[in-house]
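K.L.:
Pasting the sequence and the predicted coordinates here, then a few questions.
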Amino acid sequence: MEENQSKAIILITRHMNDALRNEYLNEEDSRKLWVELEQRFGNVRDSLLPVLEVRWHSLHFCDFKSVLDYNLEALRIKSLMEFCEKNITDTMLI
C-alpha cells in the first residue's frame, strides 16, 4: 500500500511545474495531494470560459493581416472553448 502511495506521488509530481512541485514537496498522501490540486485548479474552465466568449464574439476577420492568422486564432479559441465543454459548430466558424 505504501509503495503504491509513493508511486502515485511520483507520478503526480513528475508532471508538475518546479515551483508547484516545491510547494507540495512535503505532501505524502497521494489522495490528499490530488484533492488539494483539484480544489486549487478545478475551476480553470469556469474562469476561462467568460474570457473566451468575449474573445470569440469580438473576433473579426478585418483585424488580421491574413486568412491564415484569422483561422489560427479562431481554431485556437474553438479548441479552448471545447476544453471548457462549450461546442463551436462549423457554421459558427464561418
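P.N.:
Ah, there it is.

K.L.:
rest of the way, CA atoms for contacts and neighbours
P.N.:
OK.

K.L.:
hmm, who's touching the longest helix anywhere in the chain?
P.N.:
Of all segments of type helix in the chain, defined using DSSP state H, the longest is helix 67-83. With contact meaning CA atoms under 8 Å, 6 or more residues apart in numbering, helix 67-83 is reached by 45, 49, 52, 55-56, 59, 61, 64, 87-88, 93.

K.L.:
buried set for it?
P.N.:
70, 74, 77-78, 80-81 (16 or more other CA atoms under 10 Å).

K.L.:
Please enumerate the helices of the protein.
P.N.:
Here the chain has its helices, by DSSP H, at 2-14, 18-23, 30-41, 44-57, 67-83, 90-93.

K.L.:
Point out the most buried one among the ones you listed.
P.N.:
Each of the helices of the chain was scored by mean neighbour count; the highest is helix 67-83, a mean of 15, by mean count of other CA atoms under 10 Å.

K.L.:
structure B:
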Amino acid sequence: MTNITSLSFVALDISDDNYLSWVQYVKLHLGSKKLSDTIKAENKSTAEENFISIIFLRHHMHEDLKSEYLEVEDPFILWENLNDGFDHQKLVYLPAAENDWANLRFQDFKSVRAYSSALFKISSRLIMCGEKVTEKRKIDKTLSNFHPNNINLAEMYMERKFTKFGDLLSTLLIAEQNHESVIKNHQSRPTGSAPLPEVNNMSFQQNVRGKGYRGG
C-alpha cells in the first residue's frame, strides 16, 4: 500500500497556479508505482490500483477541490475533470515562456552556469506547456547568441557538431574555467613584474663591480 501520510509534492492549489508542475509530479509518482494506466482512457487497472491512485490524487489536492470532486471515484475521470478545469494554464503561460526563450542570450550572463540555469528553467516551462525542447534546439539557441567578439569561438563549436547539450555545456564550463585561471595568474603576477633570476642578478652585480674597478 502506498504511503501517503505526508505530501510527496505541493498539492494542487485552488488558484491553479501550480497545475502544470503538479501534472508532471503526478505522472512521475504514479509511474514509479506502476499506476500510470489508472489515469489513461480504457485502462485495465484493477479496483485496488484505482483506489490507490485516486487516494493519492486526492491527497495532493486543495481541500476545496477535494470537496468539489468528492463523488468521483475513478482516477481517470478525476484526472480528466481537473484537466478540463485547469488546462487553460497552457494558454496563459506558453506565450510568456516563448518570449523568455526568444530573448534568452548567452552573452547576457556572467557565467556559463547562470546561463544554463536560466535555459533549463525556461525549457521546463515550455515542456510543461506541451512544447518540445530538443537537444538540437538548446544547442542552436546557445551557439547563435554568443557575443560578436566571440563569433569565431561559436563557429568552432558549431563545427564540432554537438548532438547533446550536456556535451556542449561541459565544453563551455571547461573553457570558462581555463579562461578564469589565465586571468587569475595574470592578476597575481602581471607581465614584467617577475623578479630577475638570482644567478643573473649576482652576475650583473659582479660585472658592474668589475667594470667599476677597471674604470678606476
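P.N.:
Alright, I've got the coordinates. Note that the coordinates shown come from a computational prediction; the quantities given were computed from them, not determined experimentally.

K.L.:
thinking again about what came up before, how about JSON lines for the contacts of helix 67-83 of the first structure, with distance to Thr13 of the first structure added?
P.N.:
As requested, these are exported to JSON lines (distance: CA to CA, whole Å):
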{"residue": "Arg45", "distance to Thr13 of the first structure": "22"}
{"residue": "Leu49", "distance to Thr13 of the first structure": "27"}
{"residue": "Leu52", "distance to Thr13 of the first structure": "29"}
{"residue": "Arg55", "distance to Thr13 of the first structure": "33"}
{"residue": "Trp56", "distance to Thr13 of the first structure": "34"}
{"residue": "Leu59", "distance to Thr13 of the first structure": "38"}
{"residue": "Phe61", "distance to Thr13 of the first structure": "42"}
{"residue": "Phe64", "distance to Thr13 of the first structure": "40"}
{"residue": "Asn87", "distance to Thr13 of the first structure": "32"}
{"residue": "Ile88", "distance to Thr13 of the first structure": "34"}
{"residue": "Leu93", "distance to Thr13 of the first structure": "38"}
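
K.L.:
What is the corresponding segment of the first structure for whichever strand or helix holds His186 of the second structure?
P.N.:
Here His186 of the second structure is covered by helix 165-188, with elements defined by DSSP states H and E. Mapped onto the first structure using TM-score structural alignment, helix 165-188 of the second structure covers no residues at all.

K.L.:
Report the separation between His59 of the second structure and Val26 of the second structure.
P.N.:
In this view, His59 of the second structure and Val26 of the second structure are 11 Å apart by CA to CA, to the nearest Å.

K.L.:
Relative to Asp46 of the first structure, how far out is the aligned partner of Phe120 of the second structure in the first structure?
P.N.:
With TM-score structural alignment as the criterion, the equivalent of Phe120 of the second structure in the first structure is Leu75. Going from Leu75 of the first structure to Asp46 of the first structure by CA to CA gives 20 Å.

K.L.:
do Leu52 of the first structure as well
P.N.:
11 Å.

K.L.:
likewise Glu27 of the first structure?
P.N.:
Remark: distance between Glu27 of the first structure and Asp46 of the first structure (CA to CA) = 27 Å.

K.L.:
just the buried residues of helix 67-83 of the first structure now: which is nearest Lys32 of the first structure?
P.N.:
Using CA to CA, Leu80 comes nearest to Lys32 of the first structure of these, at 28.5 Å.

K.L.:
related to what we said a few turns ago, quick one: list the elements packing against the helix or strand following the helix holding His186 of the second structure.
P.N.:
Next in sequence after helix 165-188 of the second structure, counting helices and strands by DSSP H and E, comes helix 198-215. Packing contacts for helix 198-215 of the second structure, counted by 3 or more CA pairs under 8 Å, 6 or more residues apart in numbering; DSSP states H and E, involve no helix or strand.
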